[in-house]
Structures are given as structure tokens and as C-alpha cells.
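Enquirer: this is a predicted model, with the sequence first.
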Amino acid sequence: MELQQLLDHLLFECHHSINHISINGVTDSSMEVEPGYVFVAIKGYQTDGHDYINDAVAKGAAAIIGENEDQGLSVPYIKVANSKKALGIVSSAFYQNPSQNKIMIGITGTNGKTTTSYLVKHILDHLGYSCSLIGTIQNIVNGEKTTTQNTTPNALKVNQLLSQSNDDVVIMEASSQGLAEYRLEGITFDICLFTNLSHEHLNYHGTLDQYFEAKSKLFSKLKPGGSAVVNADDYYGEKLINQMKEREVPVLSFGENPEASIQMKDFKLSYPYSVQLKEGMHSCEVTSPIPGYHNLFNVAIAYACAKVLRASSASICRAIESFPGVEGRFNMIDFPNGSTVVIDHAHTPDAVINCLQTSSESKNGKLYHVFGFKGDKDTEKRKEMVRISAEMCDHYILTLDNLNNVPKEEMIQALNELQANYGNEKGEIVEDRTLAIEKALSLSKEGDWIVISGKGHQTYQHSYHFPVKSDKEAVLLLKEQIPEK
């Protein structure tokens, strides 16, 4: 591809001729530059790509895109207002706009994105579609699984994955930070889903309204004729529905709200978990293999997504019944002493309420909770999560999570302040995460439930007392030491 073609949809300033320059690749990493590549210099949190422009030129870069002034390079310097946005535009152009050739499904919201994405994939697999998935736990393309660092990769990686995919459908989790940082620039969607919105990432976005504004950017990326699927029970969901109607975008809403396109009724919150979904004069019961009121909402939005693709209610329901669940999302492990352990990724106040409420409804004994907070993240939500646990649990243990460069002593002090100001006599602090898990398990008896939240599928960044890499590994190791009832 020639450079001029690559820049067709980009507003830029350049003092060099850009005619007849062949481009062999695009990258935002100077280490990946090869002869004939375009290097996009991006200002990051820790490094600035503009500092590596000369390195890129020395490695044979055919052109540079950046935000700073032209420093008199020997190759064309394309000055743009926003390098992150430019990366999306040129990546899409280089890979020949791959999102146009797929059925693209984007999912955003505070809670439920991952479970919903796996539910949608499971349903569509059963309906005969082949599906790629790009999300928090892993990427799945052409049946091959790879690990991922971000819920939403940058625009270059997304376009690379889409160009590699031979699947009919691509299901993507869209994070608010990813949307705000233009990681989906140049990507368009056939269906966009909104799960809910609650307190999260306010250290990044500032306010809930700004957080919603970032989330709603996904819906500006709908293809002509694309559809929105939105939670009508959520305050910001209602706001989004009104925005879609103003833009004359087809909306399929769901929820207990009587005005929802798909109204949820007659919840059954004990096994087998189910909900009635009413569409006009038609009604069907959906049975969910995963417990919890909140998971029935995840089932409903996945059901609605499949309905947009004109699947029959019966075929969708059959697929949902065989859903195996998601790693790190309300994973239950039965213990020899008759207690039950739940490992969940819940890391927001709403998600913790949902997880603890579901566990409380299932237990015959006491409810224990082990959780901590990641350093250098939204600190405002911490006090509410401690209040919730103190109110809902018989005993809770505050412990450490990823420090994220915050000194350990500072995090321990934060835990002590949280316990003193927002906790109660039912709580304690055990710094070592694996010892905190051991303590909760040792206290448990038949019929008790122990919820370990915050990490889910994620591996530990730090070493603890027991030589394990995750909450699940810790539980399985300790399971061998718990006596039978």
C-alpha cells in the first residue's frame, strides 16, 4: 500500500512529498519497526514514542506520524492532532477496514461484559456461527486462544486480529478507557450492547457522567442499520436509549421496566435459575446454569443480542442451558467439610453486592468474604465495598491485591483506615492474601460460603506465603488440608 492511500482519511500537516512511497507495515513500537514501516509516535503514561523517532528512522521507517513539530527528518513526518486516533485510522486503512467484513458485536458497561461476551459466543456457536472473541480473559481467533493484557487492545492490535480472523462474528469487550483512548478508532459494529453503569474508574474519568460519555462512544461506531441492545433498568441505560431514538438507531431494550422491548419477569433465584422474557405477546422461560439475579441480566442481554440476529427463542434457550460459565466469574468449589468457596472477579460495589447476595441466598450457614484493593486505582469505591461486606457478611477479611507500585506499607495503612472508619467488629486484616484465604477456610463449617473476590481469573503479581499464582490455585492447595465433615 502507498503512504498516500494510508492517509486518505487522516487530517495532517506534512512538508515532505508523500507520493509513491510504499508502506509495508504499521507499528507504534520502535522495536518492531522494519524497512518500509510507518511508525506512529504515541505519548504514553511512562514513555513517549516521540523520543524513539530517530531509532525508527534508523531502522528503515518510511514515514513517521506524531503530534510534535517536524524536526527535519529524512523521511516524511506526518503531524496530527492525536496520534492514538491516527493509529486507528491508518491501521484500519492498512488492513483494508476488516471490521466491515465481519458481524461485529461490541459490549460495554461496568459489570457483566466478560460473562455476556462468553454467553453471546456460546449461543452463536450453537447457532452455527464461527466466532472470534476479544476481551478481558483472552482472545480467541480461528479457535486459537492467546492471553491479553487489556480488555480492549489498541487499534493496531484490534485490526491485526480482525484481519487474521476467518470467523463470521467478532465479539469484543469495549472498556471505557479503551474507548476514551481511541483504541476502537476506525472499527465499526453491527450490534452494540450496554450492560449497566455504576461507580468505577472515576480516578480516570472524573465523574459518572464523563464515565458514561466514554462508554457511549461505542454506540457512535454503529454501522448504518446497526442496532443497540440496552439495559432499560439502568439510569444511564435509559439515557442511552433516548439518545439512540433521537438518532433513529434501532434499539432492543431489556429489563424489568414495563416499557422494555424484552421484559424480564418471574425471576427464580434458586436452582434451576430462570426468568421469563416477554416480547409483546410472546413469552418464554430461560433457564440459566449460572446463579444470581445479575447473571439473569447477562442471560437476557445475550438473548436479546441473538434475537437481533433473528435467532429463534427456542434455539437461544437451548444454547443457554448448556453454558459452562466463565473462568473467574462466580466459580464454585465444594470443600470436604461441606462449605462452598466462590471465586469471583467482582471489584466494584455493585458487583460485590451481586456476588454476596447470590452467595447469601444459597448458604445454609455463615457467609465469609476475602477481598482487597488494587493500588493506584479508584480509591473512592473502597469505603463502599467495605461497608457492603461489613453489612452483608458474618465475617470478612481485608487483604492485599496488586500493589501497582504503591508501597506495601501505604496499602496496609489504607486497609487499617478503611476498617477503622467503615468496617465493624466482624472484620479483620490479614496482609498475606493466601493466609487470608486460609484463615477464612479454617473458620468455615458445613453450609458456610466463602467468597474470594477481586481477582477472579487474574494471576498474582506478588509472592505470598503459599507458592501459588492465583486465588483458585490457593483454594485448591488448601482444599487438601481441610478435613472432611
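Expert: Good, I have the coordinates.
Enquirer: from here on, just use CA atoms for contacts and neighbour counts.
Expert: Fine.
Enquirer: what are the buried residues along stretch 239-248?
Expert: 240-241, 244 (16 or more other Cα atoms under 10 Å).
Enquirer: ditto for stretch 271-283
Expert: So stretch 271-283, judged by 16+ other Cα under 10 Å, has buried residues 273-278.
Enquirer: what is the end-to-end distance of it?
Expert: End-to-end span of stretch 271-283 (Cα to Cα, to the nearest Å): 21 Å.
Enquirer: now find how far off-centre that stretch is within its chain.
Expert: On the basis of Cα atoms, centre = their mean, to the nearest Å, stretch 271-283 sits 27 Å off its chain's mean C-alpha point.
Enquirer: so what touches that stretch?
Expert: Residues outside stretch 271-283 that contact it (Cα atoms under 8 Å, 6 or more residues apart in numbering): 261-268, 284-292, 296, 300.
Enquirer: kindly report the same for stretch 252-270.
Expert: Contact partners of stretch 252-270, identified using Cα under 8 Å, 6+ apart, comprise 227-233, 241, 273-280, 291-293, 297, 300-301, 304, 308, 361-362.
Enquirer: and the residues you listed, which of them are in helices?
Expert: 241, 293, 297, 300-301, 304, 308, 361-362 (DSSP state H).
Enquirer: filter those residues down to the buried ones.
Expert: By 16+ other Cα under 10 Å, the ones in helices among the contacts of stretch 252-270 give 241, 293, 297, 300-301, 304, 308, 362 as buried.
Enquirer: and the residues you listed, which is closest to Thr116?
Expert: Using Cα to Cα, Ile301 comes nearest to Thr116 of those, at 7.3 Å.
Enquirer: touching, the closest one and Thr116? I think so.
Expert: Yes - in this structure, Ile301 is within contact of Thr116 by Cα atoms under 8 Å, at 7.3 Å.
Enquirer: next up, a second structure to put side by side with the first:
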Amino acid sequence: MSGLASKGAKYAALETSSHGLVQHRIKALSFVAGVFTNLSRDHLDYHGSMAEYAKAKLSLFTEHDCQHKVINADDSVGQEWIEILPDAIAVSLIAKPQTKQFMFASNVRYSEQGIEIEYQSHWGEGKLHAPLIGEFNASNLLLAFATLLALGADRKSLEKTATELNPVIGRMELFQTADKAKIVVDYAHTPDALEKALCALRVHCEGKLWAILVVVVIETEGSVL
């Protein structure tokens, strides 16, 4: 982090793991924004229960200096947090959140070219298009968009930039083959992630959808790989 600052970086995106939060490894950091995407069955070998896992994640917003709290209102845990975080920015693909600060998708279209979202928010309304696959990417796109707007970024510039996004390598990564089936590689390794991956591909796929699973080992309760 110090190295980035010395090179003139203004912002850094940091994935704050539940382990790191519980172990106070980021205690010295202040955040201009924090984002909650979702909570699924994972790391139960460490936390012991979903309740403790959720408690660890919530501490990012309650025990740290976090100016903007961007919460996925479509997640059941996120819905609970919005009730106890009155200044939260609620983001939804489904319906308009009942909060002062919000962003939601009034319409979402999925195609082989990617995702198109018509959105409304307390910043204004518009349209986003990105060459990404799946509902979870639509949700993540909207969450990232809301976060950058909260930080003061220009809305029209962000709409233009969205068209240039690329997927993370190995995460819903599309490979084109000439006159043959399209291939998508994803690292889904929990029941929830696998279900979301297949459902995401279904809305983009016009024909048959074939799934090839590579199962290595079951390490914790709720894991596939």
C-alpha cells in the first residue's frame, strides 16, 4: 500500500477477507468506501457458523472508518445490514431500495454480447453495457458503478468505460471457437457459486448448455472443489 502511494496512486481496491477482519490485519486502515457483494457458504472451518462469518464481514462497516457503505440489497444478509446501516447505499437488480441513497436496475438484458442495464439512482438514470456474462456480474457492475459515483467519478465517463471491461481470468471467461460451441471457464467451487454460474450461462445461451465439472477434493462443509 505504501508503495502504491509513493507512486502517486489515489485509490486501491482491497479484498478484505473475513480472516483478515477477525485477526485485525487491516485495523490500521481507513476506507473511503466499503462494498458488500454477498455471503455464501464458505470458510466455515474457520468461523464455525454462517452467523459468525456474517459478523466478521459486517465488522468492516461497524468497526472501521468506512465513509461510503455500498450494500447489495438483493442478498438476504445485505438486506439485514441495510436496516442497521442508515447511511448505506443500497444497490439492487430487482427493485428500488427504500433508502435515501440507492441504485437499481429498471431493466437488464443478457445476450452473447454481454450485459445491458438500464439503471435509476439518486445520482440520475442511464444505461450500462459491458461484455460480461451472468447476473452476478451485472450485480457486481452496478455495485462498482455506485461505489465510483460515491467517490465522485463522472457518470457518463463510467458508462463509456464499462464497454471496455474484461472478465477476470478464469472467472466466467469466454473463449470463442470458429463455427463451434462457445466455451466458458469458471472457478465455481461451492454449491452456491456453481448454481449461479450455470444459471448465469443459461440466460446467455440460446441452445444446449453442457457442464463439465472437475471435482478435486471436499475440504469443508458446503464445498464442491
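Expert: That came in fine, so what should we check first? Values in this document were obtained by computation on a predicted structure and should not be read as measured data.
Enquirer: now the residue nearest to the spatial centre of structure 2. Nearest residue, chain neighbours left out?
Expert: Among the residues of structure 2, the one closest to the centroid is Asn140, at 3.4 Å (Cα atoms, centre = their mean). Spatially, and ignoring its direct neighbours in sequence, Asn140 of structure 2 is nearest to Thr37 (7.0 Å; Cα to Cα, 6 or more residues apart in numbering).
Enquirer: need the contact list for the one you found.
Expert: Thr37 of structure 2 touches 71-72, 75, 140, 143, counting by Cα under 8 Å, 6+ apart.
Enquirer: for the longest strand along structure 2, buried residues please.
Expert: The strand that spans the most residues within structure 2, counting by DSSP state E, is strand 101-111. Using 16+ other Cα under 10 Å as the burial criterion, the residues of strand 101-111 of structure 2 that qualify are 101-106, 108, 110-111.
Enquirer: next one: stretch 207-222 of structure 2
Expert: Those would be Gly222, for stretch 207-222 of structure 2 by 16+ other Cα under 10 Å.
Enquirer: where do the helices of structure 2 begin and end?
Expert: Using DSSP H, helices in structure 2 cover 2-6, 18-22, 44-47, 50-62, 76-84, 135-150, 155-162, 191-204.
Enquirer: now distance to Phe175 of structure 2 too, for those, in JSON lines please.
Expert: What follows is those, written out as JSON lines (distance: least, Cα to Cα, whole Å):
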{"stretch": "helix 2-6", "distance to Phe175 of structure 2": "33"}
{"stretch": "helix 18-22", "distance to Phe175 of structure 2": "33"}
{"stretch": "helix 44-47", "distance to Phe175 of structure 2": "34"}
{"stretch": "helix 50-62", "distance to Phe175 of structure 2": "34"}
{"stretch": "helix 76-84", "distance to Phe175 of structure 2": "33"}
{"stretch": "helix 135-150", "distance to Phe175 of structure 2": "17"}
{"stretch": "helix 155-162", "distance to Phe175 of structure 2": "20"}
{"stretch": "helix 191-204", "distance to Phe175 of structure 2": "13"}
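Enquirer: ranking these by burial, who's on top?
Expert: For the helices of structure 2, the largest average neighbour count (mean count of other Cα atoms under 10 Å) is found in helix 135-150, namely a mean of 20.
Enquirer: how much does it stray from structure 1?
Expert: Superposed on structure 1, helix 135-150 of structure 2 shows a mean distance to its aligned partners of 0.6 Å (mean Cα distance after the TM-score superposition for structure 1).
Enquirer: now for the alignment partner in structure 1 of Ala56 of structure 2: which residues touch it?
Expert: Aligned by TM-score structural alignment, Ala56 of structure 2 pairs with Ala214 of structure 1. By Cα under 8 Å, 6+ apart, Ala214 of structure 1 lies in contact with 176-177, 179-180.
Enquirer: now those residues in TSV, with distance to Ala474 of structure 1?
Expert: As requested, the contacts of Ala214 of structure 1 are exported to TSV (distance: Cα to Cα, whole Å):
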residue	distance to Ala474 of structure 1
Ser176	32
Gln177	31
Leu179	35
Ala180	36
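Enquirer: tell me the spacing between the corresponding residue of structure 2 for Leu296 of structure 1 and Lys208 of structure 2.
Expert: When structure 2 is aligned by TM-score structural alignment, Leu296 of structure 1 is paired with Ala138. Relative to Lys208 of structure 2, Ala138 of structure 2 is positioned 23 Å away (Cα to Cα).
Enquirer: likewise for Leu85 of structure 2?
Expert: For Leu85 of structure 2, the distance to Lys208 of structure 2 - Cα to Cα - is 44 Å.
Enquirer: same thing with Tyr53 of structure 2?
Expert: Using Cα to Cα, Tyr53 of structure 2 is found at 37 Å from Lys208 of structure 2.
Enquirer: repeat for Val35 of structure 2
Expert: In terms of Cα to Cα, Val35 of structure 2 sits 35 Å off from Lys208 of structure 2.
Enquirer: and Leu44 of structure 2, by the same measure?
Expert: Using Cα to Cα, Leu44 of structure 2 is found at 35 Å from Lys208 of structure 2.
Enquirer: check His47 of structure 2 too.
Expert: 39 Å.
Enquirer: likewise Phe145 of structure 2?
Expert: Phe145 of structure 2 is 33 Å from Lys208 of structure 2, where distance means Cα to Cα.
Enquirer: also Trp81 of structure 2?
Expert: 39 Å.
Enquirer: now swap in Ala146 of structure 2 and tell me
Expert: Applying Cα to Cα, the value for Ala146 of structure 2 to Lys208 of structure 2 is 35 Å.
Enquirer: what do you get for Ile84 of structure 2?
Expert: The gap separating Ile84 of structure 2 from Lys208 of structure 2 is 44 Å, by Cα to Cα.
Enquirer: how about the helices in the stretch 351-485 of structure 1?
Expert: With DSSP state H, counting those that start in this stretch, the ranges of helices along the stretch 351-485 of structure 1 come out as 380-392, 408-422, 433-443, 471-479.
Enquirer: turn those helices into TSV, columns for distance to Asn331 of structure 1.
Expert: Shown next, in TSV, are those (distance: least, Cα to Cα, whole Å):
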stretch	distance to Asn331 of structure 1
helix 380-392	19
helix 408-422	26
helix 433-443	15
helix 471-479	9
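Enquirer: ok, which of those helices comes nearest Val342 of structure 1?
Expert: helix 471-479 (9.4 Å).
Enquirer: now that closest one: which residue numbers in structure 2?
Expert: Per TM-score structural alignment, helix 471-479 of structure 1 has no counterpart in structure 2.
Enquirer: stretch 190-197 of structure 1 now?
Expert: The aligned range for stretch 190-197 of structure 1 is 32-39, by TM-score structural alignment.
Enquirer: how far off centre is stretch 77-97 of structure 1?
Expert: Stretch 77-97 of structure 1 sits 24 Å away from the centroid of its parent chain (Cα atoms, centre = their mean).
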